[in-house]
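Participant: Predicted model and sequence follow; I will ask about them next.
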Amino acid sequence: MVATADLWDERGDSLASVSIQLRDLGGKIDFDGQVRTIRCHRDNALIKQILATPGDGAVLVVDGGGSLESALVGDLIGASAVRNDWSGVIINGAVRDSVELGKLDLGVKALGTNPRKSAKDGAGEVDVEITIGDVVFTPGAHVWADADGIVVGES
C-alpha cells in the first residue's frame, strides 16, 4: 500500500484528509479499500450484520456520532470481519476488546475504547453519505489509512 503522506504528495487536493485523530486499535495499521458506510448511535446491530457479509477488501466507515458511551465493535465482530475479507473498520466512536482486536488481521481506527456494550436494535442507516470531521465519505469511494492518518478519494 502507498503511504498516505506519499499519496497526498502525489494527488494533493483530489483527496480529503481526516483531521480527527483516531487511534490504531487493529492488528493492521496500513489498510485501504472501497468505502461502505453506516450511520448509527450506540447500536451495533447493523455493523454486525454488514461485517458478516463478504467484504471483498472493503473498509466499513462508521459514523457513531463521536460517542464514547458504548462500544460499536469488539473482538467477535472484528473476527467476523476478518473471516469475511474486510480490510478495515474506521469508527467515529468507541470499540471494546482492544487487546484482542490488536491481534486480528484487520485495520481498526476508532476514537477510543469503552467496555460497555451497545444496543442491538438495528437503528441506523447503511450506505449513506456520512461526514467524519470535515470529510464526506461516499459509498464506493476509496479510503487509505496508515499511522499518519486517513485520506479519501477516487481509486
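Facilitator: That came through, no problem. Remember, predicted model here, so these are calculated numbers, not experimental data.
Participant: Going by C-alpha atoms from here, please, whenever you check contacts or count neighbours.
Facilitator: Noted.
Participant: Pull the contacting residues for the residue nearest the centre of the chain.
Facilitator: The centroid of the chain falls nearest to residue 90 when counting by C-alpha atoms, centre = their mean (1.5 Å). By C-alpha atoms under 8 Å, 6 or more residues apart in numbering, the contact set of residue 90 is 59-62, 107-110.
Participant: Which stretches in this structure count as helices?
Facilitator: 4-11, 45-51, 75-83, 98-101 (DSSP state H).
Participant: So which of those is nearest residue 24?
Facilitator: In terms of C-alpha to C-alpha, the element of the helices of the chain nearest to residue 24 is helix 98-101, at 9.8 Å.
Participant: Could you list every helix and strand that the closest one packs against?
Facilitator: helix 75-83 (3 or more C-alpha pairs under 8 Å, 6 or more residues apart in numbering; DSSP states H and E).
Participant: Give the burial count for residue 35, as a bare number.
Facilitator: Applying other C-alpha atoms under 10 Å, we find 24 residues neighbouring residue 35.
Participant: now swap in residue 121 and tell me
Facilitator: There are 11 residues near residue 121, going by other C-alpha under 10 Å.
Participant: Please apply the same query to residue 50.
Facilitator: So residue 50, with other C-alpha under 10 Å, has 19 neighbours.
Participant: now do residue 11
Facilitator: Count around residue 11 with other C-alpha under 10 Å applied: 11.
Participant: what does residue 142 give?
Facilitator: Neighbour number of residue 142 under other C-alpha under 10 Å is 20.
Participant: List the residues that contact the closest residue to it other than its chain neighbours.
Facilitator: Excluding its sequence neighbours, the residue lying closest to residue 142 (C-alpha to C-alpha, 6 or more residues apart in numbering) is residue 34, at 4.5 Å. By C-alpha under 8 Å, 6+ apart, the residues touching residue 34 are 57-59, 139-143.
Participant: second one coming, line it up with the first:
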Amino acid sequence: MASVAITDACDANESLIESGDIRILPPIFQIYGKRRVFSGPIATLKVFEDNVLVREFLESKGDGRVLVVDGGGSMKCALVGGNLGQLAQNNGWAGIVVNGCIRDVDEINGCDVGVRALATHPKKSKKRGAGERHVPIHIAGAEIHDGEWLYADGDGIIISKTELSV
C-alpha cells in the first residue's frame, strides 16, 4: 500500500469529505511509536478500561492492518503498553489508534509501529476480557467501521471507506 500524505488526500478528495466517505478525526491524538506515517485496513475494537481483547488482537497477524480501539476516552488507565507495542511490531500491525491512554512511552517509541492515543497514564488496565470486536465504533464524532482504511501522518488522521491513492 502506497503512502498517502493526509493533506494531499484531503485536497484531492473534497467531494468524498463532503459526502462523508472520508472522515477527518479531530486533532486530539498524540503521536507515538517509530512509524510517524502509517496506513492500512481497520480492525475495530470497543473496550472500557480492559485491555485483554487488545492483547488478543495484537497477538494475531496484523498483515498491515491498523487496530482502532475505542476505549471510551477513559483517562483512568492505559490500554496499550510497551509489551503490546512490541507484539504489534512483531506481528505486522501498521499501527494502533487508541481513544484512551497508553503507557511505557519510551518502549512504544522504540517500536516500529505507528501509535496514536489521547494521552499517557501509568496505571495498567483491568483484565476481564470484556468488549466487542469488529463493531462500528464512534470516536470524536466519527463513525468508524471494520474494514475501512485509516491514514495517519503528522498532519492528522483520516478514515476512508475505501483505499485511497493520490
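Facilitator: Looks like it came in fine. Predicted, not measured: the structure shown is a model, and the values here were computed from it.
Participant: between the contacts of residue 34 of the first structure, which has the most around it?
Facilitator: Going by other C-alpha under 10 Å, residue 59 tops those with 30 neighbours.
Participant: So what does it match up with in the second structure?
Facilitator: Aligning on TM-score structural alignment places residue 59 of the first structure opposite residue 66 in the second structure.
Participant: Distance of that match relative to residue 80 of the second structure?
Facilitator: Using C-alpha to C-alpha, to the nearest Å, residue 66 of the second structure is found at 14 Å from residue 80 of the second structure.
Participant: For the first structure, just list every one of the strands.
Facilitator: For the first structure, the strands defined by DSSP state E occupy 16-17, 23-24, 31-39, 59-73, 88-95, 107-113, 125-126, 130-132, 135-137, 142-146, 149-153.
Participant: Please convert those to CSV, extending it with distance to residue 51 of the first structure.
Facilitator: Output for the strands of the first structure, formatted as CSV (distance: least, C-alpha to C-alpha, whole Å):
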stretch, distance to residue 51 of the first structure
strand 16-17, 25
strand 23-24, 19
strand 31-39, 10
strand 59-73, 8
strand 88-95, 9
strand 107-113, 13
strand 125-126, 12
strand 130-132, 18
strand 135-137, 18
strand 142-146, 17
strand 149-153, 20
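Participant: Tell me which of those sits most buried.
Facilitator: Among these, strand 88-95 has the highest mean neighbour count (mean count of other C-alpha atoms under 10 Å), at a mean of 28.
Participant: Report the aligned residue range of the second structure for that one.
Facilitator: Under TM-score structural alignment, strand 88-95 of the first structure corresponds to residues 95-102 of the second structure.
Participant: Average offset of that stretch relative to the first structure?
Facilitator: Once fitted to the first structure, stretch 95-102 of the second structure is off its aligned match by 0.3 Å on average (mean C-alpha distance after the TM-score superposition for the first structure).
Participant: Quick one: map residue 139 of the first structure onto the second structure.
Facilitator: Mapped onto the second structure by TM-score structural alignment, residue 139 of the first structure lines up with residue 146.
Participant: Does its match touch residue 43 like I think?
Facilitator: Yes: counting by C-alpha atoms under 8 Å, residue 43 is a contact partner of residue 146 of the second structure at 5.0 Å.
Participant: any shared contact partners between those two?
Facilitator: Residues touching both residue 146 of the second structure and residue 43 by C-alpha under 8 Å, 6+ apart: residue 134.
Participant: what's the closest non-adjacent residue to residue 105 of the first structure?
Facilitator: Nearest residue to residue 105 of the first structure in three dimensions, chain neighbours excluded: residue 27, at 5.1 Å (C-alpha to C-alpha, 6+ apart).
Participant: Distance of the one you found relative to residue 118 of the first structure?
Facilitator: From residue 27 of the first structure to residue 118 of the first structure the distance is 23 Å (C-alpha to C-alpha).
Participant: now do residue 34 of the first structure
Facilitator: To residue 118 of the first structure, residue 34 of the first structure is 26 Å away according to C-alpha to C-alpha.
Participant: ditto for residue 62 of the first structure
Facilitator: Shown here: residue 62 of the first structure relative to residue 118 of the first structure, a distance of 14 Å by C-alpha to C-alpha.
Participant: ok, now residue 98 of the first structure?
Facilitator: Residue 98 of the first structure is 15 Å from residue 118 of the first structure, by C-alpha to C-alpha.
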